[in-house]
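Participant: my questions concern the predicted model and sequence given below.
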Amino acid sequence: MSAQLPDATPTNWVDRHAPAALQPWLKLGRFDRPAGIWLLMLPGWQGAALAGAMEGLFPDLMLLAKIFVGAALMRAAGCAFNDIVDRDIDAKVARTALRPVASGQISVKQALAFIALCSLVSLGILLTMPPLAIWLGVASLALVAAYPFMKRITWWPQAWLGLTFNWGGVLAFAAATGTMSWAAILLYAGGVFWTLGYDTIYAIQDLEDDALVGVKSSTRRLGTAVQKGVLAFYVAAFALALAAAWVGGLGPLFLPLAALYGMHLSRQAARVDTTNGPLALALFKSNSFAGLLLFFALVAGMWKGPVASF
């Protein structure tokens, strides 16, 4: 049985129930830490919800299912690729030293085979979508491939993660409509700032280790201004979500749930503490709920009522 990783909850299903032989593979794909699946999936669900709401419809349930499976698989593939690239750095950082590749439980060749399998299944899902969505899916590979190297060349790898993790929003919109819209692009931009905020919080856990091994992050770059930076990112995320709903002509029921989304983000920013790693992890994980609030706000926006938009 492989050791439980520090950022996995003690009650995670992999450590409790998965066969010992499968545990390293499931941990390679981060299935013991599902928060990342939610955070990759939710922008796609939001894009599908926006597309439906603009037409006064619920999002397509089959499309939501495809996004869920695709997000789980592509997140697994991306994490495995990241672990291959970062295996030497991971071995020197307390939080990541026990990851399967860094600890030698899974070889680089085995991890590459894992990536290929996840990618092939994801490709099969992608090929069921309209041409524009397929091309957007192919284009996302450049973002995914470049991400592990960003922490070596820029202080803002969290911004690149935002570009990568929220690409599913425009892809899902294209899958639902076969076209693109400024509303979808604004929603995507808002998601980039959302990710920049929550991943800046996440990186608080590694401040000391990142400084020792020379890894760059927005958290290190902001220094004593981390809390102000996160607040600024979240204000931009909220404003752009409002702009997307306005341009998309969503109904007034979007606003109450969107307000809860904004309140959730503001409370996170208010609690940021660069000396408290466990709190940072908890705040990061709470973004699954924040993303769901925005998703349901977009769904509620399908009801236009007596006016065209709020």
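Facilitator: Now that the structure is in, tell me what you want to look at. Numbers count the residues shown, from 1 in each chain.
Participant: please make it C-alpha for all contacts and neighbour counts, starting now.
Facilitator: Fine.
Participant: count of neighbours near the closest residue in space to D199 that isn't next to it in sequence?
Facilitator: Beyond its immediate neighbours in the sequence, the residue positioned closest to D199 (Cα to Cα, 6 or more residues apart in numbering) is Q158, lying 5.9 Å away. Look at Q158: counted by other Cα atoms under 10 Å, it has 27 neighbours.
Participant: distance of Q158 relative to T200?
Facilitator: For Q158, the distance to T200 under the criterion Cα to Cα, to the nearest Å works out to 7 Å.
Participant: try V85
Facilitator: Here the criterion is Cα to Cα. By it, V85 lies 21 Å from T200.
Participant: in contact with I115, which residues?
Facilitator: Remark: with contacts taken as Cα atoms under 8 Å, 6 or more residues apart in numbering, I115 is in contact with A76, A77, G78, A80, F81.
Participant: what's the burial count for G104?
Facilitator: In terms of burial, G104 registers 12 neighbours under the definition other Cα under 10 Å.
Participant: thinking again about what came up before, now the common contact residues for Q158 and T200.
Facilitator: S217, S218.
Participant: returning to that earlier point: run the chain-centre distance for the helix or strand harbouring the residue nearest to D199.
Facilitator: Taking DSSP states H and E as the definition, one finds Q158 inside helix 157-165. Here helix 157-165 is found 9 Å from its chain centre; the criterion is Cα atoms, centre = their mean, to the nearest Å.
Participant: following element in sequence after it, please.
Facilitator: On the C-terminal side of helix 157-165, the nearest following helix or strand under DSSP H and E is helix 167-177.
Participant: what angle do that following helix and helix 157-165 make?
Facilitator: Compare the direction of helix 167-177 with that of helix 157-165 by axes from the mean of the first three to the mean of the last three Cα atoms, to 10 degrees and you get 20 degrees.
Participant: then this one, side by side with the first:
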Amino acid sequence: MTEPRATSDTPLPDAAPTNWVDRWAPVALRPWLKLGRFDRPAGIWLLMLPGWQGIALAGAMQGRWPDPVLLLLFLLGAGLMRAAGCAYNDIVDRDIDAKVARTAARPVASGRITVKQAWAFTLGCCLASLAILLMLPPLCWLLGVLSLGLVAAYPFMKRITWWPQAWLGLTFNWGALMGFAAAADELSPSAALLYAGGVFWTLGYDTIYAIQDLEDDALAGVKSSARRLGAAAPGAVMAFYAVAAALAAMAGALAGLGPLFWAGLAVYAAHLLALQGLRVKVDDPALALRLFRSNSLAGLILFAAVAAGSL
């Protein structure tokens, strides 16, 4: 049976049915907003929060709260770069996306936006992000340039490795280094540990996310950590999350954060291990999506813990 063709009014499968784009945005703008995944803001949070955590860590090491101006700039930058990255990913993966039920309705794969239009969208978002980057210290300029290699290579990782989720971790958490550099105008071992912890956090939550596509990915020949791990995925997610919490603890200890950090870290670890890790099931994609979305709260808890560590 032929699937109905997606329209600009069709909510994408992993977007909330009541998302603001499908409810309130003008019809003509909806494909563009969906191209940038603005109907699914969880990805913006997950890209932004490592940057916020880096800003908070630098501030806490100096005994002060995170700089609100930097927090705002990283929020705007995360929204723009996530939109650019998603559009670029859709350009590269348009043939694969058309074969996967969850992604077949994406604007490029479904033909609602052409490849040339998607490239123009990507360039526009990148130029706006560049304007924000130039407001930061020069060290951030270098880090921003270095991040481009990670971003450019990511869509191809699912074709060449079983661990594209690890590459996403390297990419999405680069903001931890940039946030620290923006606030301190230098890098430190504690910032590197925070970044490493974020990599394992992403490896965990994106493995959960990939559970949604196990059957379609196998048919399309797409590799993922969830496919590679199979029935062992829940145990592996627990291990990834345990390492993430341990590395965050090492970052806090090396930075000399106060007791409120440790209280917040305990909540963060409980969220990862008890509320997510113990509940993951490889045969429940709907649960996987809910657990994945909860990581916005997990990252916010760690940000609050690091910020409170300044006391």
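Facilitator: All right, it came through fine. Worth saying up front: this structure is predicted, and the values here are computed from it rather than measured.
Participant: quick one: residues contacting the residue nearest to D199 of structure 1.
Facilitator: For Q158 of structure 1, the contact set (Cα under 8 Å, 6+ apart) comprises T195, L196, D199, T200, S217, S218.
Participant: closest to G291 of structure 1 among those residues?
Facilitator: Compare each of the contacts of Q158 of structure 1 with G291 of structure 1 using Cα to Cα and the shortest gap goes to T195, at 10.4 Å.
Participant: tell me, how many neighbours does that closest one end up with?
Facilitator: A total of 27 residues lie near T195 of structure 1 under the criterion other Cα under 10 Å.
Participant: likewise for L219 of structure 2?
Facilitator: 11.
Participant: which strand or helix spans it?
Facilitator: When secondary structure is defined by DSSP H and E, L219 of structure 2 falls within helix 214-220.
Participant: distance from that helix to structure 1 after superposition?
Facilitator: Once the two models are superposed, helix 214-220 of structure 2 sits on average 0.4 Å from its counterpart in structure 1 (mean Cα distance after the TM-score superposition for structure 1).
Participant: do stretch 239-249 of structure 2 as well
Facilitator: With mean Cα distance after the TM-score superposition for structure 1, stretch 239-249 of structure 2 averages 0.2 Å from its match.
Participant: about what we covered before: what helices or strands is the helix or strand just after the helix holding L219 of structure 2 leaning on?
Facilitator: Using DSSP H and E, the helix or strand that follows helix 214-220 of structure 2 towards the C-terminus is helix 225-229. Helix 225-229 of structure 2 is packed against helix 189-210, helix 214-220, helix 233-255, with contacts defined by 3 or more Cα pairs under 8 Å, 6 or more residues apart in numbering; DSSP states H and E.
Participant: can you check which part of structure 1 helix 225-229 of structure 2 sits on?
Facilitator: Aligned by TM-score structural alignment, helix 225-229 of structure 2 falls on residues 218-222 of structure 1.
Participant: from the chain's centroid, how far away is the matching stretch?
Facilitator: How far stretch 218-222 of structure 1 lies from its chain's middle: 19 Å, per Cα atoms, centre = their mean.
Participant: same question, stretch 59-66 of structure 2
Facilitator: On Cα atoms, centre = their mean, the centre of stretch 59-66 of structure 2 falls 25 Å from that of its chain.
Participant: end to end, how far does it reach?
Facilitator: Chord length of stretch 59-66 of structure 2, first to last residue, is 5 Å (Cα to Cα).
Participant: can you check which helix is longest in structure 2?
Facilitator: Among all segments of structure 2 classified by DSSP state H, the helix with the greatest residue count is helix 68-92.
Participant: quick one: buried residues of the next helix or strand after that helix?
Facilitator: Downstream of helix 68-92 of structure 2, the next assigned helix or strand under DSSP H and E is helix 94-97. Buried residues in helix 94-97 of structure 2, counting neighbours by 16 or more other Cα atoms under 10 Å, are found at R94, I96, D97.
Participant: the second one matches what in structure 1?
Facilitator: I96 of structure 2 maps onto I89 in structure 1, with residues paired by TM-score structural alignment.
Participant: looking at V85 and T200 of structure 1, which is more packed in?
Facilitator: T200 (28 against 16).
Participant: contact partners for the more buried one?
Facilitator: With contact set as Cα under 8 Å, 6+ apart, T200 of structure 1 has these partners: Q158, S217, S218, T219, V226, V230.
Participant: just Y268 of structure 2 next, same as before
Facilitator: Y268 of structure 2 touches A245, A298, G299, I301, L302, counting by Cα under 8 Å, 6+ apart.
Participant: so which strand or helix has it?
Facilitator: Y268 of structure 2 belongs to helix 259-270 when assigned by DSSP H and E.
Participant: check the mean deviation of that helix from structure 1.
Facilitator: Its matched residues in structure 1 lie on average 0.6 Å from helix 259-270 of structure 2 after superposition (mean Cα distance after the TM-score superposition for structure 1).
Participant: that helix aligns to what range in structure 1?
Facilitator: Under TM-score structural alignment, the counterpart of helix 259-270 of structure 2 in structure 1 spans residues 252-263.
Participant: which residues touch the longest helix of structure 2?
Facilitator: Defining contact as Cα under 8 Å, 6+ apart, one finds that helix 68-92 of structure 2 is touched by 35-38, 43-45, 47-48, 51-52, 55, 97, 106, 108-109, 115, 118-119, 121-123, 125-126, 128-129, 132-133, 151, 155-156, 179, 182-183.
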